[in-house]
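Peer 1: sequence unavailable; structure follows:
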């Protein structure tokens, strides 16, 4: 599979992988189950995550796999996601029930472990928290959260920070990238008068304090 070309999107002319990562069985299954647009997004996140890992001296293989599986439960309809979580014994907050877009991270981590036989807790945690984040995140968790936000297929009118500003920050300092992305996300939810999950707010406040890990 060809690497995605970033066209200097992040300040680099080409991907920085130290080696090529291949997961043909997972790729084939995801391509068959996800909608084409979602599958393209999935590839964008996986390759962006591996690039971020290369820049920040993190594990590229783990980043690629976590990026590949971060939306593995996204193809389920909203009510089905809730039902599947209940059957699997996955606890849901009231905010998650009101805003089901938050659920697929938890369900995705469950399926990554049970369906795709991923037993690395660092990868599973990165999948679980790629939508909400949490205070005191690991480098891999930040990488997947940010790769989901900045992958090349994204095109958003963000504020207070432009998408390009967030992209550039992510490759310079993961914590600064998190702060910018979270400020944009919380700002959008407040403008739209949408409920904000407690853990998302705690993550936002963590990075507002300027804590550098």
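Peer 2: Happy to help now that I have it. Remember, predicted model here, so these are calculated numbers, not experimental data. Numbers count the residues shown, from 1 in each chain.
Peer 1: from now on I want contacts and neighbour counts done on CA atoms only, so please keep to that.
Peer 2: Noted.
Peer 1: show me what secondary structure element comes after whichever helix in the chain runs longest.
Peer 2: Ordering each helix of the chain by length in residues (DSSP state H) puts helix 36-55 first. Sequence-wise, the next helix or strand downstream of helix 36-55 (DSSP states H and E) is helix 60-69.
Peer 1: for that following helix, which outside residues touch it?
Peer 2: Residues from elsewhere that reach helix 60-69 (CA atoms under 8 Å, 6 or more residues apart in numbering): 17, 21, 23, 27, 42-43, 45-47, 49-51, 53-54, 108, 112, 123-124, 126-127, 140, 143-144, 147-148.
Peer 1: what's near enough to touch residue 189?
Peer 2: 195-196.
Peer 1: roughly how far apart are it and residue 76?
Peer 2: 24 Å (CA to CA, to the nearest Å).
Peer 1: another one to put next to it:
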């Protein structure tokens, strides 16, 4: 599917703020794909579609998981908003004709990350955090510097660490997969 068609469709579905966010993620995905030698079309597509189900309520996300026969983990039962990633991949396939497993996996893992992500998954995960329209948050400039100048694995480690710090600081639920992601990339970066 053509990117412009995806953009127009999402503009009708998403809030103005969310739409601006996905355009920012698409832009950063393109940049990082060039830097790290990844397919730029796949990166842009995954960036555009990563939040295509973010507008759904918790109840709607659960309903869509049932409709698409998607497994819901214990963590997702406690925090249904996490399901927008799985439902987003289902929507990408169903409504936008995306069949490339690499793109679908990048959409699925963009929220919590996962150990041993592909380059494309890491790009979308990082781009979601550092996109240019994001409200200024602590450590954002450092995350951008690492992502653009250093090492994608280090960027994933840094960002997942900051996400864990933030979630702990507000006493929020933490999906164990986020912890696994952080630990995996700490070990990977230390072994380099």
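Peer 2: Okay, I see it. No experiment lies behind these values; they were computed from the predicted model shown.
Peer 1: wait, residue 122 of the first structure touches residue 137, no?
Peer 2: No - look at residue 122 of the first structure against residue 137 with CA atoms under 8 Å: they stay out of range, at 10.5 Å.
Peer 1: one step back: among the contacts of helix 60-69 of the first structure, which ones are buried?
Peer 2: Among the contacts of helix 60-69 of the first structure, those classed as buried by 16 or more other CA atoms under 10 Å are 17, 42-43, 45-47, 49-51, 53-54, 108, 112, 123-124, 126-127, 140, 143-144, 147-148.
Peer 1: excluding its backbone neighbours, what's nearest the counterpart of residue 39 of the second structure in the first structure?
Peer 2: In the first structure, residue 39 of the second structure lines up with residue 59, judged by TM-score structural alignment. In space, residue 59 of the first structure comes closest to residue 53 once its chain neighbours are excluded; the distance is 5.9 Å by CA to CA, 6 or more residues apart in numbering.
Peer 1: from residue 157 of the first structure, how far off is that neighbour?
Peer 2: Residue 53 of the first structure is 26 Å from residue 157 of the first structure, by CA to CA.
Peer 1: buried residues in stretch 77-93 of the first structure, which are they?
Peer 2: Neighbour counts using 16+ other CA under 10 Å place 81-82, 85 of stretch 77-93 of the first structure among the buried residues.
Peer 1: which residues in the second structure does that stretch align to?
Peer 2: Stretch 77-93 of the first structure lines up with residues 57-73 of the second structure when matched by TM-score structural alignment.
Peer 1: using the three-state scheme, assign the spatially most central residue of the second structure.
Peer 2: Closest residue to the average C-alpha location of the second structure: residue 110 at 2.2 Å, with CA atoms, centre = their mean. What DSSP: H, G, I helix; E, B strand; the rest coil gives for residue 110 of the second structure is coil.
Peer 1: contact partners for it?
Peer 2: 50, 85, 121-122, 124-125, 128.
Peer 1: so which elements touch the host helix or strand of residue 83 of the first structure?
Peer 2: Assigned by DSSP H and E, residue 83 of the first structure belongs to helix 78-88. If contacts are counted by 3 or more CA pairs under 8 Å, 6 or more residues apart in numbering; DSSP states H and E, helix 78-88 of the first structure sits against helix 104-114.
Peer 1: where in the second structure does the helix it packs on fall?
Peer 2: Going by TM-score structural alignment: helix 104-114 of the first structure matches residues 84-94.
Peer 1: kindly report the same for stretch 126-142 of the first structure.
Peer 2: On the second structure, the counterpart of stretch 126-142 of the first structure by TM-score structural alignment is residues 106-122.
Peer 1: buried residues, that stretch. List them.
Peer 2: Result for stretch 106-122 of the second structure [16+ other CA under 10 Å]: buried residues 106-115, 117, 119-122.
Peer 1: distance between the ends of that stretch?
Peer 2: Chord length of stretch 106-122 of the second structure, first to last residue, is 8 Å (CA to CA).
Peer 1: same thing with stretch 130-141 of the second structure?
Peer 2: 8 Å.
Peer 1: centre of the chain to it, how far?
Peer 2: In terms of CA atoms, centre = their mean, to the nearest Å, the centre of stretch 130-141 of the second structure is set 15 Å apart from its chain centre.
Peer 1: which residues touch it?
Peer 2: Contacts for stretch 130-141 of the second structure (CA under 8 Å, 6+ apart): 20-21, 24-25, 27-28, 129, 143-144, 162.
Peer 1: so which of those is the most crowded?
Peer 2: residue 25 (32 neighbours; other CA atoms under 10 Å).
Peer 1: aligned partner of it in the first structure?
Peer 2: Counting by TM-score structural alignment, residue 25 of the second structure corresponds to residue 45 in the first structure.
Peer 1: swap in residue 10 of the second structure?
Peer 2: Superposed on the first structure with TM-score structural alignment, residue 10 of the second structure falls opposite residue 30.
Peer 1: what is the burial count for that match?
Peer 2: 21.
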